[in-house]
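Q: Okay, here's the prediction I keep looking at, along with the sequence it came from:
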Amino acid sequence: MGLLTPLTSRFRHPAQVVVAAFGLTVAVGTALLALPIATTEGVSAGWLAALFTATSAVCVTGLAIVDTESHWSVFGELVIAGLVQAGGLGIMTMATVFTLLVSGRLGLRARIAVQAETKTLSMSDVRHVLRKVVVFSLVCEAVAATVLTARFVTGYDEPFGRALYLGVFHAISAFNDAGFALWPDSLMRFVSDGWICLTVAIASIVSGLGFPVVFELARSWRRPGKWTILTKITVWVTAVLLLLGTLAFLTIEWRNPKTLGPLDEGGKVLAAFFAAVMPRSAGFNTLDVSQMLPSSWLTTDLLMFIGGGSAGTAGGIKVTTVGLLAFVVWAELRGESRVNIGHRSLPNSAQRQAVTITALGVAIVGIATYALLALTPYSLDQVLFEVVAAFGTAGLSTGITASLGTAGHLLLVVLMFIGRIGPLTLGSALALNRRARHYELPEERVIVG
């Protein structure tokens, strides 16, 4: 919180603090990656490559216009890892604070006092919660790094120092849903390695659920009836998307000789599950995305657009938003005046927020797709995939990222930035900017549809 003190004193709304903090971090990262020491050749990477990579790292996206391992030196890779860590922790801590601001409590042992008039928090309680977020993140990364390091040593005969470096780098990248890998083919060489694939996938899933959900599950996983609406929707929608995504990739790519075709049945299930997890925002791939069938691209588009849970490192419009919209539609189809989830009623404000975030997300993706189609010679399938990957901070690509040109790269930079902070800041702004109206206007029925 010490870093945020000057920002909070200058900007009065939390959304302004987020934009300023992430913008400043991107600027610092760009400056560091533009140094000659950051590249293997000892010459400056140029402002565009530095800006694009720094934005991708801070926004934990994983899209790249240069190969991470061959282009960047150890210094450059450490800068990228640091930016990913800063971006991931920043997202989780800021999202947690906004969750507290909106709800007034976290459902954990720490209690946050919300002053309705000034929208301020008890700083001692905030520090306690944020400390738990940081410790939780670092412990998860340490566990993932240990497993990956051990596997690189025992399974691939890597020297311990190199294995440790690879393990730590990819643990940070996986837990923060960044998708940066130190191999030109991402994780394709490990397509049948359950130790590596499942470790990366589990780290991504846990961080993508979000801090409030993870700790509520840890406390009351045996009593799902007492879960909050946030936890219920996040868990069940995530499970459904992972299951449907896995089945979709298995069905579509089963006989594709360039993806799942050459693998045995166990390998196909593992690869399909990994392909279903990664669009949540993780960005790694064990299958050649460019060789997938168009229907698999569309499936990935949908998963990337939805993303993961609120208050986590995943991008997209969030599974919570999609879950709320599903209940809204169901209630409308049944002719019910109120939207009920379990034994709770959903406020009208939450319904409007879900509709607003989804509508703006669709609009942003649509406009950006149209613009990128005009700027590049690529097909609609490829361009849409690239746009959704940037907006959903997923980092997956059909292989056209590096050849989009300066205008295309700058468009993706803007999309990554909007996609990272947009849903978070917009959601908090809508929730916190409530105005009391002391009158009601007469209703007028409008034909819809």
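A: Happy to help now that I have it.
Q: from here on, contacts and neighbour counts on C-alpha atoms
A: Fine.
Q: residues contacting residue 227?
A: Taking Cα atoms under 8 Å, 6 or more residues apart in numbering, we find residue 227 in contact with 216, 220.
Q: what about it, distance to residue 282?
A: Using Cα to Cα, to the nearest Å, one obtains 26 Å as the distance from residue 227 to residue 282.
Q: go on, residue 30?
A: From residue 30 to residue 282 the distance is 22 Å (Cα to Cα).
Q: more crowded one of those two?
A: residue 282 (37 against 22; other Cα atoms under 10 Å).
Q: Second structure follows, compare the two:
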Amino acid sequence: MALLGLGIAISVGTVLLMLPVARSGAPMWPGNVPVAVAGPSIAGGAPLSVALFTATSATCVTGLIVVDTATYWSTFGHAVIAMLIEIGGLGAMTFAALLAVYVAHRLSLSQRLVVAQITGALTMSDMRGFVKRIVRMALIVQVVLAIPLVIDFYSRSKSLGEALQWGTFFSISAFNNAGFSLETDSLIPFATDPFIILPISILIVIGGLGFPVLAEIVHAFKTRKKRRWAWSLNARLVVHGTIGLILTGWLLITLLEWSSLSQTGQYSAADKLLITLFTAISPRTAGFNSMDIATQSDITWLVTDILMFIGAGPAGTAGGVKITTMLVLVFLVLTEIRAGQAVQLFGSRIGRSTQRAAITVLMIAFSLVVGATAIIMVLTPWGMDAVLYEVISALSTVGLTTGITPQLPIAAQLIICALMFFGRVGPVAVATVLTIRPDTKLYELPKERPIIG
């Protein structure tokens, strides 16, 4: 169902973006950067390859682009992109919620009560109300945090209509971790403006928490006067992991890029801290950038690769293998090193099926990254650093780029599209298969222990 819905959205979006009304008439990039195109086009409209890539990137809430979003598309085109982003972001959250209740019917009573604690629903009728609450909350968050953006853009000599358009677009793009920007240089022109950077950062983090954590936050807020809320293991992992990754990334990027930012002579210490903070938040997995990625050091690229690959919380608008996956694997390794009998987190034991699922997700993602990087390196003249960055950005639906995406040949563009599509639906599909498959066996094979290491 998710595959079909996403495919329909991409198809409709592609057709709409091919219409002449979706184009502004400007060149693909300021300065006429060469872009490989293929397929038919309606007179005055975007070529098929451009429309397909943009629609896929928007629906998969990635943000990678082959044409300049700010100048190439018209107001109608921007509206289509925003619509696709909202469908891709909230649609995935809704599907994850429905999956949770479907899976709950296959669990024991105690496990179903855990699902009910997280979602507040045990039946499909309950879930309809729950989904409405989540979508309502998501829209409220986007509207509220769009207000400071609109005010700031209006103060920058934009008309009220333009300010509303920009504020709304950036709010939608940020909450859904999409990274599409109405500015050619993403957020670089606003790098030192806290009234733009901070609301967008908050939107990125909230959207990246995932629907189960958001649901718990809403439920805890509503019942705060009645009883103390007992947070689920998932919420604890996501929140602690989010804080830890942001602070670690902020520290590393600040140390790595401080001297580079100082060389320009135009940033105060507070400005540099704001820039590096946003540079640590955006890879998980929004795709905005407030500093030129091409000028960053190779080590900063590596740090960003890791942040992008991990991503944010499950069942939300973000991509990556997810914080919970990595934390389960980290503690699995620590348990083996300590010769422990069970993986324990926050007073709970992690089941072996969950451990196997985490390993499966990691290995599939790692295999796709290695394979796609190798193929694109064969098809293009770029080195591994740039190609690896692009591949991880696509698979984790991030949208950050070293600048090579518009210059990729059509074959490489299609690979990137496939990575974005799998990055959006793959983790949910894998989780579904691993969860609903029958696990009862009438026999077991003899156990043996091959030599490891």
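A: That came in fine, so what should we check first? On a predicted model such as this, the values are computed, not experimentally measured, just so you know.
Q: Can you point out the buried residues in stretch 371-386 of structure 1?
A: 372-373, 382-386 (16 or more other Cα atoms under 10 Å).
Q: Could you give the number of residues near the closest residue to residue 347 of structure 1 other than its chain neighbours?
A: Of all residues not flanking residue 347 of structure 1 in the chain, residue 339 sits nearest, at 7.9 Å (Cα to Cα, 6 or more residues apart in numbering). The number of residues packed near residue 339 of structure 1 is 20, by other Cα under 10 Å.
Q: Please compute how far stretch 156-167 of structure 2 lies from its chain's middle.
A: Distance of stretch 156-167 of structure 2 from the chain centroid (Cα atoms, centre = their mean, to the nearest Å) equals 26 Å.
Q: So which residues make contact with whichever strand or helix holds residue 218 of structure 2?
A: With elements taken from DSSP states H and E, the one containing residue 218 of structure 2 is helix 211-222. Helix 211-222 of structure 2 is contacted by residues 93, 96-97, 117-120, 134, 206, 228-229, 231, 234-235, 238, 314-316 when judged by Cα under 8 Å, 6+ apart.
Q: Okay, angle between whatever helix or strand comes next after it and helix 211-222 too, please.
A: Downstream of helix 211-222 of structure 2, the first helix or strand assigned by DSSP H and E is helix 233-264. Comparing the axes of helix 233-264 of structure 2 and helix 211-222 via axes from the mean of the first three to the mean of the last three Cα atoms, to 10 degrees yields an angle of 100 degrees.
Q: by contact count, what packs against helix 233-264 of structure 2?
A: On a contact count with 3 or more Cα pairs under 8 Å, 6 or more residues apart in numbering; DSSP states H and E, helix 233-264 of structure 2 meets helix 211-222, helix 269-281, helix 298-310, helix 323-337.
Q: Which of the buried residues of stretch 371-386 of structure 1 fall in strands?
A: Judged by DSSP state E, strands contain none of the buried residues of stretch 371-386 of structure 1.
Q: What segments of the stretch 301-450 of structure 2 are helices?
A: Using DSSP state H, counting those that start in this stretch, the helices assigned to the stretch 301-450 of structure 2 run over residues 323-337, 352-379, 384-395, 410-436.
Q: just to revisit the earlier point, next, the contact list for the aligned partner of the residue nearest to residue 347 of structure 1 in structure 2, please.
A: Using TM-score structural alignment as the criterion, residue 339 of structure 1 maps onto residue 343 of structure 2. Taking Cα under 8 Å, 6+ apart, we find residue 343 of structure 2 in contact with 328, 331-332, 335, 349-351.
Q: Fine by me, we can end here.
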